[in-house]
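> pasting the sequence and the predicted coordinates here, then a few questions.
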Amino acid sequence: MAKQSSGKYEKILQAAIEVISEKGLDKASISEIVKKAGTAQGTFYLYFSSKNALISAIAENLLDLTLDRIKGKTDGTEDFWTVLDILVDETFHITRLHKDIIVLCYSGLAIDHSMEKWEAIYQPYYSWLEDVINTAIEQNVVISGIHVRWTARTIINVVENAAERFYIGCEQDVDLEVYKKEIFSFLKRSLQK
């Protein structure tokens, strides 16, 4: 699946997100998606092998959006704890805005049975956080001796899981800010030097 600069890929992807969000994956048709995108059906197949192939592209798009928002807010100048706080905030924000898409992505994971594909989609996010953690270790802010690769994945998974439980699982028995603060405090206690 090659992304092209023509914008057709993005148009099809955004149309797919809208149509699938409205109708669900099973009821959405490729013809509806390309009609909404203003492209020919053959163009769809230049980028996607099937309707199910959209799922990983949608997930990748959502992760790119998340990482771009986090990087945009951190601007590379904040300390580790500020970056972690922004990561928690933005993950909750994106999850609230796109909870239907997240559920769709999970259903696609069940259809596709391809953890390798999902790991590849997450790789830029993991790598970015690994670099942030390594810098924090060098600055003597985070405990040394941790497995940075595993820690980065765990942080992302814990924060995403908490946000999904809050918005998708409707576990809203506490105030949102209290919930986010508790996640942040848990991670800080685990990592603080």
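Arrived safely.
> C-alpha only now, for contacts and for neighbours.
OK.
> contacts for stretch 186-193?
Identification of contacts with stretch 186-193 by CA atoms under 8 Å, 6 or more residues apart in numbering yields Trp81, Asn140, Val141, Val142, Ile143, Ser144, Ile155.
> swap in 6 Å and give it another go.
Val141, Val142, Ile143 (CA atoms under 6 Å, 6 or more residues apart in numbering).
> for comparison:
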Amino acid sequence: MKSKQEEKYQALLQAAMKVITEKGFEKASVSEIVKEAGVAHGTFYLYFTSKNSIVPAIAEYIFEKQLEELKLKTANTDNIWDKLYELINVTFDITERYKELIIFCYSGLAFFHSFEKWEDIYLPYYQWLEDILNQAKEKGEIDASIRTPNVVKMIIGVTEHTAENLLLSKDHVDEQNVKPFKEDLFKFIKKSLE
């Protein structure tokens, strides 16, 4: 059960994502965010130091959703290749679902000089994939000589870049156009790990 503080934080975060998606960051005001969240104006500042500080919180929310989906969809498989294919699918799905907010987060994090926060946001995701790769190394499914922390960042980086390059620059991309990219990306990652 969520505490009152967690409920208010989540209400503010959801409201901020909605208002920013509808109006853009510059036009979104703290007043509109708190009105949408149904909380007092001062409540915003109990959780965020400024409107700018919502940017890393939104990025963290998106990564938490992605990791939650990945854990759920890979829970019943021990096969590294199924897990990696699911990583690709979930990354593409999340990118499509949150594309306006992802674009905003990139520009917002760059503009407000918070790139150092990216590493903290990514840590649970990195750790999840590192654990999976280490287990695969122990089972002999992948090359035991790979440097897992480095490879984790490469896999996540190339997967996100491919999804974003395809999905963020276009208004609509259907699954028929996306599927070959997913398949080629999977082959590329698999070949690099064998």
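That came through, no problem. Every value quoted in this text rests on a predicted model; they were computed, and no experiment measured them.
> quick revisit: compare the contacts of stretch 186-193 of structure 1 and tell me which is most surrounded.
Compared across the contacts of stretch 186-193 of structure 1, Val142 has the highest neighbour count, 20 neighbours, by other CA atoms under 10 Å.
> quick one: it and Ala136 touch, right?
Yes. At 5.5 Å, Val142 of structure 1 and Ala136 qualify as touching, with contact defined as CA atoms under 6 Å.
> which of the contacts of stretch 186-193 of structure 1 sits closest to Glu60 of structure 1?
Nearest to Glu60 of structure 1 among these: Val142, at 29.2 Å, using CA to CA.
> point to the residue nearest the middle of structure 2.
For structure 2, the residue nearest the mean C-alpha position is Phe63 (3.1 Å; CA atoms, centre = their mean).
> element containing it, please.
In this assignment (DSSP states H and E), Phe63 of structure 2 forms part of helix 54-74.
> and the helix or strand following that helix against structure 1, how far off on average?
Heading C-terminal from helix 54-74 of structure 2, the first helix or strand you meet, by DSSP H and E, is helix 80-97. By mean CA distance after the TM-score superposition for structure 1, the fitted helix 80-97 of structure 2 averages 0.4 Å away from its aligned residues in structure 1.
> try stretch 5-18 of structure 2
Looks like 0.8 Å for stretch 5-18 of structure 2 (mean CA distance after the TM-score superposition for structure 1).
> ok, stretch 57-68 of structure 2 next?
Counting by mean CA distance after the TM-score superposition for structure 1, stretch 57-68 of structure 2 comes out at 0.2 Å.
> what does that stretch correspond to over in structure 1?
Alignment of stretch 57-68 of structure 2 against structure 1: residues 57-68, by TM-score structural alignment.
> tell me the buried residues in that stretch?
Ala57, Ile58, Ala59, Glu60, Asn61, Leu62, Leu63, Asp64, Thr66, Leu67 (16 or more other CA atoms under 10 Å).
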